[in-house]
Each structure stands twice: as structure tokens, then as C-alpha cells.
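Novice: coords below, sequence missing:
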């Protein structure tokens, strides 16, 4: 049985912090594979700054040298009404029935679930395992303890909390703003992606 982490984000664009985070999580949690899952552009709560083709191409360029990293277009191809994390995890558990599948997320998303902002939250938490990365200002243990949904499904294996060494933050938004304003974010993202953005005049 292998261990697989599902790592969802807009990846608009993918950054070196995305790669470093995935590598660190894979190492600490002994994952055999990390699946990068670019989110759907059909989501009402997300506004992509470039099209799916460019996000997909940049991920392919960024992940080519690491055999543990894969990219999957499941959510990109899903209809808007299907794009919920619960359905996504059901898909990957069926795709990898002989493996343990974990959802990788930041502690801020754990707080959102606790606050009731996610649909199918009860089903999601009760049937899945999570790798939760620390975020500034979020007390992960307190978040779990104060939420009936989270604490009543916390059996000691439900949440793998990573609370040290992941405070490094360089956002895709920052990189987009630098490109838009004529800045120089070259070493904040993979070189191949930097060149791709320049060649295709993205984020202007």
C-alpha cells in the first residue's frame, strides 16, 4: 500500500514554494506520490488570471524532474456543480483503491471547514485523512478542539499536523503583481515557468 497526497491550488502560476512545500510534506509524511491538482476555472469563488492551458503547461514544466510529483486535470475537467473536495477525494480513492490517499491543505482551510464554509464538510471529514500545514495566526489544535465536526472525527490518524518549518510564504498573487508592474520575480518560480510566462506575455 502506498501513500498519496492530493495537493490542490490554483497554481496561477505554480511557485517554488508550492514545490518546496510538496517536497517537504512528502518527506515528512513518507508519501510515495504528490498529485498537484489545479482547481477548476469554473468555480465561483476563484477568478483565474490565465487560462487552463497555461496553468497546465506550467505545471508540466515545473514537475518534470521529480518522479514523485504528478499533475492531474480532474477538477479542471469537472463541471462546476461537481467541484467539491468531497467528490474529488471520492474520485481519487476509487482511482487508487490500494493506497492511502490524503488531502493536503493549509490550516486556514481547516478553519474554514470548522466555520461551516465548505459543503459536504461532514462527509469529507468523516471519510478522509488530512495533512494540515501551519499558517500564521491559526492554532491547529485549538481549531480542531473547538469544532464539533473536526474533534468528533479526530481518531488520532485523521489529521497529520505539520507545524514547523513551513512558514515560508511567496504567493502566486505576489508573482502576478510583480509581472504586471514590471518587477522581477524570476527566482520565485521555476526557471522554465518564468521563461514560459515571458514568452507568452502572461499576467501583464
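Specialist: Looks like it arrived, so ask away. None of the values given here were measured: they were computed from a predicted structure.

Novice: going forward, measure contacts and count neighbours with C-alpha atoms only.
Specialist: Fine.

Novice: Residue 177 in helix, strand or coil?
Specialist: helix (DSSP: H, G, I helix; E, B strand; the rest coil).

Novice: what about it, neighbour count?
Specialist: 15 (other C-alpha atoms under 10 Å).

Novice: Identify the residues contacting it.
Specialist: 183, 203 (C-alpha atoms under 8 Å, 6 or more residues apart in numbering).

Novice: rerun at 6 Å
Specialist: Contacts for residue 177 (C-alpha atoms under 6 Å, 6 or more residues apart in numbering) come out as none.

Novice: if I look at it, how far off is residue 199?
Specialist: Separation of residue 177 from residue 199 (C-alpha to C-alpha, to the nearest Å): 17 Å.

Novice: Residue 76 now?
Specialist: Where residue 199 is concerned, residue 76 sits at a distance of 24 Å (C-alpha to C-alpha).

Novice: Is the residue lying farthest from the centre of the chain in a helix, a strand, or coil?
Specialist: Outermost residue of the chain with respect to the C-alpha centroid, by C-alpha atoms, centre = their mean, is residue 182; its distance is 27.7 Å. At residue 182 the chain is in coil, as set by three-state DSSP.

Novice: go on, residue 104?
Specialist: Residue 104 ends up strand, using three-state DSSP.

Novice: One more to weigh against that first structure:
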């Protein structure tokens, strides 16, 4: 049996947006991956704010990738209690999927902070990192010789910006998929307001 090459894109996805899709798609094609698994974080150890309930974040990712071939959602981080450390998650994935080779997709800011990750040396032995570089940006990491680097167009979208836009009733068209936008509005996520109808 051939070894399946699976890319993991982790995050809070609060909400998931077009930037996540572009990053995943570029990694899939540039690194010749068979599948991309979106992995919403259950209890991100680095977040100091409350995140939207995991049920909603998982549902939004499912809505976003429903028509994307080779894209899936894994709920593995919700199967354990406590903070979600990548090294523990990858260890579990490798045990559950012995026939797969895993690649972990991260943005430039995460590449620069890899040295601060929990048990990073152990993690480096278990997974291949794919660093997504925006044009004109250079990584700074002691692990560069062990990271695959790809370049994507600069997409200046953040989930924080989108939460603020939804709360303020501002335009969100094309920043998130129409399915995700409707899910957010139907479920009243991001409190203070609803986005415009984007007509």
C-alpha cells in the first residue's frame, strides 16, 4: 500500500475564511499531498480569549470545504481533555493512521516561533512542516533546514477582523464562503450584529 501524504491545517477557525482555503490548496498542490485535514483546536493553549464553541467551528469548516475534493475535517483534538498541544495530536494521528505521512501546514509567524512550541524536537521527528511564505517575507527559524517552504499570494484576512466585521454589520462577502456566512448569521455568532446582506 502506498503511503498517503496528508497535510494538517490546524487553527481555531473562528471563523474559517478564504485565506485558509488558499493556504490549504497551495500546500496540497505545491507539495503533492493526497489530502488536507482541517483540524480545529479544542482548547488552544496560546489563546487568551474565549473561542466560539467547538461545535460551531467544526460545522463552519465542514460548510466551507463541502465541495472541495480531498479536504476533510478531523475532530481529534476534541477527543481529549485539556489544552491542545500539537505534539500530542500528531502522536495520536500517527498511531491511528500508520499508513500515512503527515505534514503540518503553518504560516510565517508560526515558523518564526517554532522554537517556543511544546516538545518541538520530538514533533520535528514525527511530522514534516510546511511553512507558507508570503511574497517578500523571510522566515527566521533554527529549523529552516527541516521545513518545506511554499509561497502564496498575500491575503490579508484574519479571523479577528472578520469577527469584528460580523459584529459591526460590515461587509463579509468573499472573505468567507457564502455557506459559512449564512451559518454565522443563522446561528447568531459573533454577537453584536449581523453582516450586511452583501447585495
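Specialist: Yes, it's here. All figures in this text were calculated on a predicted structure; none of them were measured in a lab.

Novice: circling back: the residue farthest from the centre of structure 1 matches what in structure 2?
Specialist: Taking TM-score structural alignment, the alignment pairs residue 182 of structure 1 with residue 169 from structure 2.

Novice: likewise residue 60 of structure 1?
Specialist: By TM-score structural alignment, residue 60 of structure 1 lines up with residue 62.

Novice: host element of that match?
Specialist: helix 54-65 (DSSP states H and E).

Novice: Quick one: average offset of that helix versus structure 1, please.
Specialist: Its matched residues in structure 1 lie on average 1.1 Å from helix 54-65 of structure 2 after superposition (mean C-alpha distance after the TM-score superposition for structure 1).

Novice: So what's the residue count around the aligned partner of residue 152 of structure 2 in structure 1?
Specialist: Matched by TM-score structural alignment, residue 152 of structure 2 corresponds to residue 165 in structure 1. Residues lying near residue 165 of structure 1 (other C-alpha under 10 Å) number 10.

Novice: Now do the same for residue 193 of structure 1: its match in structure 2.
Specialist: Residue 193 of structure 1 maps onto residue 180 in structure 2, by TM-score structural alignment.

Novice: Which residue is the nearest non-sequential neighbour of its match?
Specialist: Leaving aside its sequence neighbours, residue 180 of structure 2 sits nearest to residue 60 (C-alpha to C-alpha, 6 or more residues apart in numbering; 5.5 Å).

Novice: what do you get for residue 87 of structure 2?
Specialist: residue 123 (5.3 Å).

Novice: residue in structure 1 matching that neighbour?
Specialist: By TM-score structural alignment, residue 123 of structure 2 lines up with residue 124.

Novice: tell me the SS of that match?
Specialist: Strictly by three-state DSSP, residue 124 of structure 1 counts as helix.

Novice: State whether it and residue 86 are indeed in contact, as I suppose.
Specialist: Yes - Residue 124 of structure 1 is in contact with residue 86 according to C-alpha atoms under 6 Å; the separation is 4.9 Å.

Novice: buried set for the helix holding residue 62 of structure 2?
Specialist: Neighbour-count burial for helix 54-65 of structure 2 flags 54, 56-58, 60-65 (criterion: 16 or more other C-alpha atoms under 10 Å).

Novice: Contacts for it, please.
Specialist: 179-180.

Novice: same thing but at 7 Å, please
Specialist: 13-16, 40, 42, 71, 73, 177, 179-180, 183 (C-alpha atoms under 7 Å, 6 or more residues apart in numbering).

Novice: Stretch 30-41 of structure 1 too?
Specialist: 2-11, 22, 26, 47-48, 68-73, 75-76.
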